[in-house]
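Engineer: Turn this into a structure:
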Amino acid sequence: MKPLFYIAAAVMIAVALALLLLPLLRHGRQAGRPHSLFVLMLGIALMIPVGAALLYWQVGTPAALNGVPQEVDVKKALDELRAHLAAQPNDIQGWLLLAQADMEMQQLQDARGAYGQILKLSPDNTSALVGWAQADSAASDDHHISDRARDLLERAIKLDPDNQRGLWLLGISDFQHGHFAEAAATWRKLQPLLQPGSNVAQAVAEQIALADARAGSAPASASSVATATDQGAQLHVQVALSPKLDAKLAKGDTLFVYARAPDGPPMPLAVARLSADQLKQAPASVTLTDAMSMVPSMKLSSVSRVVVGARVSHSGNAMAQSGDLEGDSGVIDVGSKAAVKVLIDKVHD
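Structural biologist: Sure thing, here's the model as predicted:
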């Protein structure tokens, strides 16, 4: 379907723009510039090609632009695309366009559903395999990569070993599960595929250094050593379990201690994974640092205030589950030198 070809091309342009602009967003946040400014910049840059594509979808040909209102009703265009897919549910390119548009508009559940439709039609479609995993992770409170998402990522990499987004997400999954050596190895496969010296390559190198440091390995270079050992901001945390929840603590439970921005995204700025068994004897102590961040641009030193929380997971899953035990410190200053005390006194619904 020719219109969908041009629309899909516009989506590819939007993705390329995202890859170019995300490093700028990351650098801007580190420099202290307002987050909203870069989000607006990124949104405009992404929606221009997507909006143009959807306008093409509405008017059909460039010649038909004469007399067309200048404002693009993106919602109407997407509704028409959904109507088209209802009539032609086997149109893979149409589903791909819808999934990409939903991702850009932060309609993450819809994006996951659209990628799911593609996988029903084409189980080995690597764009859909990686896209479903990304949408599923983005839709979760802590951006955790689920077991199914990881299975899809592994399949995508088996089909396309040079899939850059797939390698990045698979490394994040390794890191989230505490498999730091595996995360570093996965990201090292990604490095040769990136432009040397680019911001993206630098960010990946920093993540490899962090994974090496957490795994107890020596980073690959002197600059990586400096990155890994410069812990920046630190918060000393003491976690205690309320006596009323003693009976709910089971052997083998996992304790997650984390810090997040009070008004920012739910992804932790720093997170530590410990055995919850020690809570039976005394409060658990841990120091959260910049080295415990998930991505270089989101760490303790990137904000002035945080909420420190702790959660006992019965499943060992980083994503909160019903029945988990949790508590938090409230909002505190990152520069605080006093120990942050967290009491786990609630049960997650």
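Engineer: Could you use CA atoms for every contact and neighbour count after this?
Structural biologist: Fine.
Engineer: Please name the nearest non-neighbouring residue to residue 109.
Structural biologist: With sequence-adjacent residues excluded and distances taken as C-alpha to C-alpha, 6 or more residues apart in numbering, residue 109 is closest to residue 139, at 6.7 Å.
Engineer: how many neighbours does that neighbour have?
Structural biologist: For residue 139, the number of neighbouring residues by other C-alpha atoms under 10 Å comes to 17.
Engineer: Return the distance of it relative to residue 167.
Structural biologist: 20 Å (C-alpha to C-alpha, to the nearest Å).
Engineer: name the helices or strands packed onto the lengthiest helix in the chain?
Structural biologist: With DSSP state H applied, the helix covering the greatest number of residues in the chain is identified as helix 2-30. Applying 3 or more C-alpha pairs under 8 Å, 6 or more residues apart in numbering; DSSP states H and E, one finds that helix 2-30 makes contact with helix 35-59, helix 92-104.
Engineer: Beyond the shortest one, next helix or strand please.
Structural biologist: Put plainly, it is helix 92-104. Elements were assigned by DSSP states H and E; along the chain past helix 92-104, the next helix or strand is helix 108-121.
Engineer: List the buried residues for that following helix?
Structural biologist: For helix 108-121, burial by neighbour count (16 or more other C-alpha atoms under 10 Å) applies to 108-119.
Engineer: Which positions within stretch 79-89 qualify as buried?
Structural biologist: Neighbour counts using 16+ other C-alpha under 10 Å place 81-82, 85 of stretch 79-89 among the buried residues.
Engineer: can you list the residues you listed in a markdown table and add secondary structure and distance to residue 223?
Structural biologist: Formatted as a markdown table, the buried residues of stretch 79-89 follow (DSSP: H, G, I helix; E, B strand; the rest coil; distance: C-alpha to C-alpha, whole Å):
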| residue | secondary structure | distance to residue 223 |
| --- | --- | --- |
| 81 | helix | 49 |
| 82 | helix | 50 |
| 85 | helix | 51 |
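Engineer: structure for this one too, so we can compare:
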Amino acid sequence: MMFLSLEATDSAIEALSRAYRLSPDNEEIATTYAQISFFANKGQLDASSRRVLQDVLAKNPQHEGAQMLMAMGEARGSNFAEAQGWIKRLQGSIVAKPGDHTKALASLDELSNYVSTQEKQALEGIDVTVKINANLLLLVKADDVLFVAIRDVKGGPPFAAKRLPISIIKQGEASIRLSNLDAMMPDRTLNSARSDKTQLAVVARISHSGNAIAESGDLSGNPIMISVEQTQVNVEINQQIP
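Structural biologist: Modelled structure (predicted):
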């Protein structure tokens, strides 16, 4: 399982996208395109790279590079059961090959343990249901980005935040879990906020530019105050920033 060390620039992604469209059956081009997109998206599988990997695996179910990307992408997306499933498939592929694969299998065991640890931390998080007011749905564009964060009502960096493709919203609604895994700083987590009895607020915003800072034209909602013990909250995006 060797991953190419390539700089994930927009131009590289576009070039590989064109190459993939011209040669969709070329596994090397397909997996390289998916890999570059994966790292450019900070370890997240977008709809395009996921579709490419699924096509590769449909033709070659034992493709180890594609299996590994699926495992890492599902783990990053907090789809832990799916991630563990891909790890098991990858282990099976390696065991079936002749030779000594002790190191590779040990690495996969470490990855599996890491995913289990991540899952335990995620279970301590807060489920956020984001709804878009029906009057604003026509203002949402296909390449928009959804930001969801939990912060101190007094200000400062979020205790947890996610930047997600707008495609996560289905029929005007999305369910997102924020946990210690989504901390921006290692010492500023939801657990630390709970320990300090910090008054928290959940905010959600749809950005047209993808900028983490709110801009005119973005869609947002009022911050929703929550208690440190709360594990679920609903947020409505119901206004456009002037």
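Engineer: Would you pull the TM-score for this pair?
Structural biologist: Here the TM-score for the pair of chains, by TM-score structural alignment, normalised by the length of structure 2, is 0.50; 191 aligned residues with a C-alpha RMSD of 5.4 Å.
Engineer: just to revisit the earlier point, the residue nearest to residue 109 of structure 1 against residue 103, yeah?
Structural biologist: No. The pair residue 139 of structure 1 and residue 103 does not pass the contact test of C-alpha atoms under 8 Å, sitting 10.1 Å apart.
Engineer: quick one: which of the buried residues of stretch 79-89 of structure 1 is nearest residue 241 of structure 1?
Structural biologist: For the buried residues of stretch 79-89 of structure 1, the minimum distance to residue 241 of structure 1 (C-alpha to C-alpha) is 49.8 Å, reached by residue 82.
Engineer: Could you find the closest non-adjacent residue to that closest one?
Structural biologist: Closest residue to residue 82 of structure 1 in three dimensions, ignoring its sequence neighbours and counting by C-alpha to C-alpha, 6+ apart: residue 98, at 7.7 Å.
Engineer: cool, residue 148 of structure 2 as well?
Structural biologist: Nearest residue to residue 148 of structure 2 in three dimensions, chain neighbours excluded: residue 204, at 4.4 Å (C-alpha to C-alpha, 6+ apart).
Engineer: Give me the packing partners of the longest helix along structure 2, helices and strands only.
Structural biologist: With secondary structure taken from DSSP H, structure 2 has its longest helix at helix 102-122. Here helix 102-122 of structure 2 is seen to pack against helix 80-95 when contacts are counted using 3+ C-alpha pairs under 8 Å, 6+ apart.
Engineer: Enumerate the positions of the helix it packs on that are buried.
Structural biologist: Those buried within helix 80-95 of structure 2 under the rule 16+ other C-alpha under 10 Å are 80, 82-91, 94.
Engineer: For those residues, give me a markdown table that also has distance to residue 145 of structure 2.
Structural biologist: Supplementary listing: these in a markdown table, determined by distance: C-alpha to C-alpha, whole Å:
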| residue | distance to residue 145 of structure 2 |
| --- | --- |
| 80 | 23 |
| 82 | 24 |
| 83 | 24 |
| 84 | 28 |
| 85 | 29 |
| 86 | 28 |
| 87 | 30 |
| 88 | 33 |
| 89 | 33 |
| 90 | 32 |
| 91 | 35 |
| 94 | 38 |
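Engineer: distance of the residue nearest to residue 109 of structure 1 from residue 223 of structure 1?
Structural biologist: If you measure residue 139 of structure 1 against residue 223 of structure 1 using C-alpha to C-alpha, the figure is 35 Å.
Engineer: ok, now residue 164 of structure 1?
Structural biologist: Remark: distance between residue 164 of structure 1 and residue 223 of structure 1 (C-alpha to C-alpha) = 24 Å.
Engineer: Look at those two and report which has more neighbours.
Structural biologist: Taking neighbours as other C-alpha under 10 Å, residue 164 of structure 1 and residue 223 compare with residue 164 leading, 18 against 12.
Engineer: Could you report the separation of the more buried one from residue 147 of structure 1?
Structural biologist: Distance from residue 164 of structure 1 to residue 147 of structure 1, by C-alpha to C-alpha: 20 Å.
Engineer: do residue 211 of structure 1 as well
Structural biologist: When distances are taken as C-alpha to C-alpha, residue 211 of structure 1 and residue 147 of structure 1 turn out to be 21 Å apart.
Engineer: next one: residue 130 of structure 1
Structural biologist: Computed as C-alpha to C-alpha, the residue 130 of structure 1 to residue 147 of structure 1 distance reads 13 Å.
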